[in-house]
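Visitor: Here is my input; please provide its structure:
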Amino acid sequence: MIQPLFNWRTGLAIIAIAIVSGTVFYSQFLAKQIAREERQKVEQWVEAGKLIMNDTTGMSDKLVSIIISENRTIPIIETDEKNHITQYINLDSASIAQDSNYIKERLKEFSKQNDPILWADPSDSMRTNRYYYGHTSLLTQVRNYPLVQLLIVSLFIIITITALTTSFKSSQNRVWAGMAKETAHQLGTPLSSLQGWVEMLKENPDNEKIVTEMEKDVNRLKLVSDRFGKIGSTPHLEEHNVVAQVATMIEYIRKRAPGKVLFSLDTGGESEIAAHISPPLFDWVIENLLKNALDAMEGKGSIAVQIRQQSTEVLIDVTDSGKGIARQNVHKVFKPGFTTKKRGWGLGLSLSRRIIEQYHKGQLFVKQSELNKGTTFRIVLKK
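Guide: Sure, this is the predicted structure:
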């Protein structure tokens, strides 16, 4: 199926780019306007200073004092023709008192930010003052605003994508849970019928062997139905002997495995190791891991299960001597639908992790894997 070129992620990206681009252009326009006005104010301030020096009548004193006093934001440093600092305004007095080089450093900064305004003394042609000025906080804020908005838009997009992804996963989980429950419901009707037929067959002693085998299969179907019925519901966890649970599943898989596959269970000498589990769901996880280990081998090899208890946790390692997992696939094996087998839906490990992590509040992960040598899956359970 051809994937559409446009989706909601692309739309969000285009909107974000449009917003940030528009903001950048408009902010630059405003910054230029403010910079132009600041230069005009500095020029007026310089002219006012000239007027005070040249006007002996005093008629312009009021106007000049207004112009000079209005500049409370633009920092200005005056230098003579040899670039020696002669006076300054609107600089941080505390920084000046603490650092003797503060004014010189600001002078270097101002010279990089703006071209100085020159004033030649009409009474002395050799005397030319330079007025260096810096940016106001307003101009700095306007220039930095696009970066702030970019950060805000980026956070908005991340939060939106995260929320949508979480919502999608939640919907997907509800679909899986619904499918599982529907499967359990659909299995219920033929199971009831099969149980009835088994009871009828029991009435004839000649059918004892057939009845025994059929009953095993019926019980197996009941277990599968029970497992699927528990998906999507909060299971009731009880303290059980994990050693006995695992041993039972190993024996079940051993009977159905090729004769050249060796099984072993190492409990460190412990016959009972307790943990809070839901037996039907926990058995399903162990069964999936053992079947997965069998599939990784070509009819021969070994499967070793090790169980160890710590102060607050129980560790279960399932190790096979199979073909291993490629490094690039280690993080994919738990994703629904991922499988390297010719048959199967790729749901076994995904469901197993969900059962351990969501229902048992534990962990299931690939502890170690090496191509052509084997893989170890680890389960961590709370005691």
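Visitor: C-alpha only now, for contacts and for neighbours.
Guide: Noted.
Visitor: Cross-check the contact I'm expecting between residue 250 and residue 262.
Guide: No: applying Cα atoms under 8 Å, one finds residue 250 not in contact with residue 262, separated by 10.7 Å.
Visitor: Checking the spatially most central residue of the chain next. Helix, strand or coil?
Guide: Central residue of the chain (Cα atoms, centre = their mean): residue 162, 8.3 Å from the mean position. For residue 162, the assignment made with DSSP: H, G, I helix; E, B strand; the rest coil gives helix.
Visitor: got it, and the one 10 residues further on?
Guide: Taken by three-state DSSP, the conformation at residue 172 corresponds to helix.
Visitor: quick one: contacts of stretch 266-286?
Guide: 223, 226-227, 230, 235-246, 249, 304-309, 314, 351-352, 355-356, 360, 381-383 (Cα atoms under 8 Å, 6 or more residues apart in numbering).
Visitor: structure for this one too, so we can compare:
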Amino acid sequence: MMKQRFTWRILFALIAMAIVIGSVFYTNYLSSKLARIETQTMENWVEAHRTIAKASGETNLNLAVKISSENEDIPIIETNERDSITNNYFNLDSVVVKKDADYLKNKLAQFKKLHAPIILELSTNPLVENKYYYGETRLQKELRYFPIIQLLIVAFFISFIVIAQRSENHNTQNRLWVGMAKETAHQLGTPLSSLAGWSEILKNIPGNETILPEVEKDIERLKLVSDRFAKIGSQPKLERKDVVAQIENMVSYIKKRAGDHIVFSVVATENPLFANISAELFDWVMENLLKNALDAMDGQGALSIYVKRMGHQIIIDITDTGKGIAYRNLKKIFSPGFTTKKRGWGLGLALTKRIIHEYHHGNISIKSSEVGKGTTFRIVLNA
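Guide: Now for the predicted structure:
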């Protein structure tokens, strides 16, 4: 599924690039064609002025005058044989010319870079001639910027599609999480009710006094798991709780199952530290992170938790001295289904991230990790 989606994204991007590149080439072709037309128009315009300048009394000047007056687009500046600007200019803003003394000079410098002048020779001895420098029409300028505008439109369209697709994927993932959590809680409900009934029956049978407390502990544990999934399937209620106490309780629970070669430590700059949390789901987060740390340390090492307040936030750093995480896996570690273990679904850290992000409006990330030395996870909660 991911491979197919990736292929479609590449194909879509290539099509968009092909459209833009094709548009750029076609626009350049049109621009070159328009430039040739403008040059021909200028040559006709100068020829018309030559006809008018050399006309005798009986010459019909209707066509020359018509050609001369029809140029309303191409900006023109006239200079003499010494290349000095005369008082004649065409299709330029006369108001700006009067206000800015350097306007015509600057425009002339621009026109010289664009085209060679078209020369109208009026006399050879002495040499008298006019040079006509010309710029680009508004259509030519708009045509040059058209590929950029089109590129921006395509980029906006691609961005819109990507954002919409991500939003849809996120919503689909949310529905999947909710559906899976509700179904899990529902499936656990029936055997739990049955186990609770059997537990009551066992109480009345002599000889079960030693095993019954352990059975009831496991039933309570299963009820806790079911309750966690039920809260994942709905919006949990956040309550003001002491985060340090919650962490210490979970460390105490994990410590009993970790063995004697793991050294635990919990350090808090303030105690208590309160935040709005769902106690059951926060415990689940800590349990997932602590169990992952134990797995990474293979039964020996140090696991430390450092809690501090920073402004309006509570920072929780969970550090182990385990195997560490390879750099190539850092961006994938919270992705559903990703795991480096031989067994497991790869959902623990994905659930952890969802609980912190979606339900507690906080953040969880890998603060640091080095292969062979250990990993530090950081949780940020709003105080």
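Visitor: What does the superposition give as a TM-score?
Guide: Here the TM-score for the pair of chains, by TM-score structural alignment, normalised by the length of the first structure, is 0.89; 382 aligned residues with a Cα RMSD of 2.7 Å.
Visitor: Can you report how many residues neighbour the counterpart of residue 27 of the first structure in the second structure?
Guide: Aligned counterpart of residue 27 of the first structure in the second structure: residue 27 (TM-score structural alignment). Counted by other Cα atoms under 10 Å, the residues lying close to residue 27 of the second structure total 17.
Visitor: Likewise for residue 236 of the second structure?
Guide: Using other Cα under 10 Å as the criterion, the residues surrounding residue 236 of the second structure number 18.
Visitor: Please report how far it lies from residue 101 of the second structure.
Guide: Distance, residue 236 of the second structure to residue 101 of the second structure, using Cα to Cα, to the nearest Å: 72 Å.
Visitor: that older thread, excluding sequence neighbours, find me the nearest residue to the match of residue 27 of the first structure.
Guide: Spatially, and ignoring its direct neighbours in sequence, residue 27 of the second structure is nearest to residue 143 (6.7 Å; Cα to Cα, 6 or more residues apart in numbering).
Visitor: right, and the match of residue 27 of the first structure touches residue 147 too?
Guide: Yes: with contact defined as Cα under 8 Å, residue 27 of the second structure and residue 147 form a contacting pair (7.2 Å).
Visitor: And the helices in the second structure?
Guide: Taking DSSP state H, the helices of the second structure run over residues 2-53, 62-70, 94-99, 103-114, 138-203, 212-232, 243-255, 279-297, 348-354.
Visitor: Residue 372 of the second structure: which of those helices is closest?
Guide: Among those, helix 279-297 comes nearest to residue 372 of the second structure, with 9.8 Å by Cα to Cα.
Visitor: what's the mean deviation for the closest one versus the first structure?
Guide: Compared with the first structure after the fit, helix 279-297 of the second structure shows a mean deviation of 0.8 Å (mean Cα distance after the TM-score superposition for the first structure).
Visitor: That helix: which residues count as buried?
Guide: The neighbour-count check on helix 279-297 of the second structure (16 or more other Cα atoms under 10 Å) flags 279-290, 293-294, 296-297 as buried.
Visitor: What is the nearest of the residues you listed to residue 1 of the second structure?
Guide: residue 288 (27.9 Å).
Visitor: Can you give me the distance of the spatially closest residue to that closest one that is not a sequence neighbour to residue 305 of the second structure?
Guide: Leaving aside its chain neighbours, residue 288 of the second structure sits nearest to residue 348 (6.1 Å; criterion: Cα to Cα, 6+ apart). Separation of residue 348 of the second structure from residue 305 of the second structure (Cα to Cα): 19 Å.
Visitor: so how far is residue 149 of the first structure from residue 162 of the first structure?
Guide: Taken as Cα to Cα, the span from residue 162 of the first structure to residue 149 of the first structure is 20 Å.
Visitor: And residue 251 of the first structure, by the same measure?
Guide: Residue 251 of the first structure is 62 Å from residue 149 of the first structure, by Cα to Cα.
Visitor: I am finished for the moment; much appreciated.
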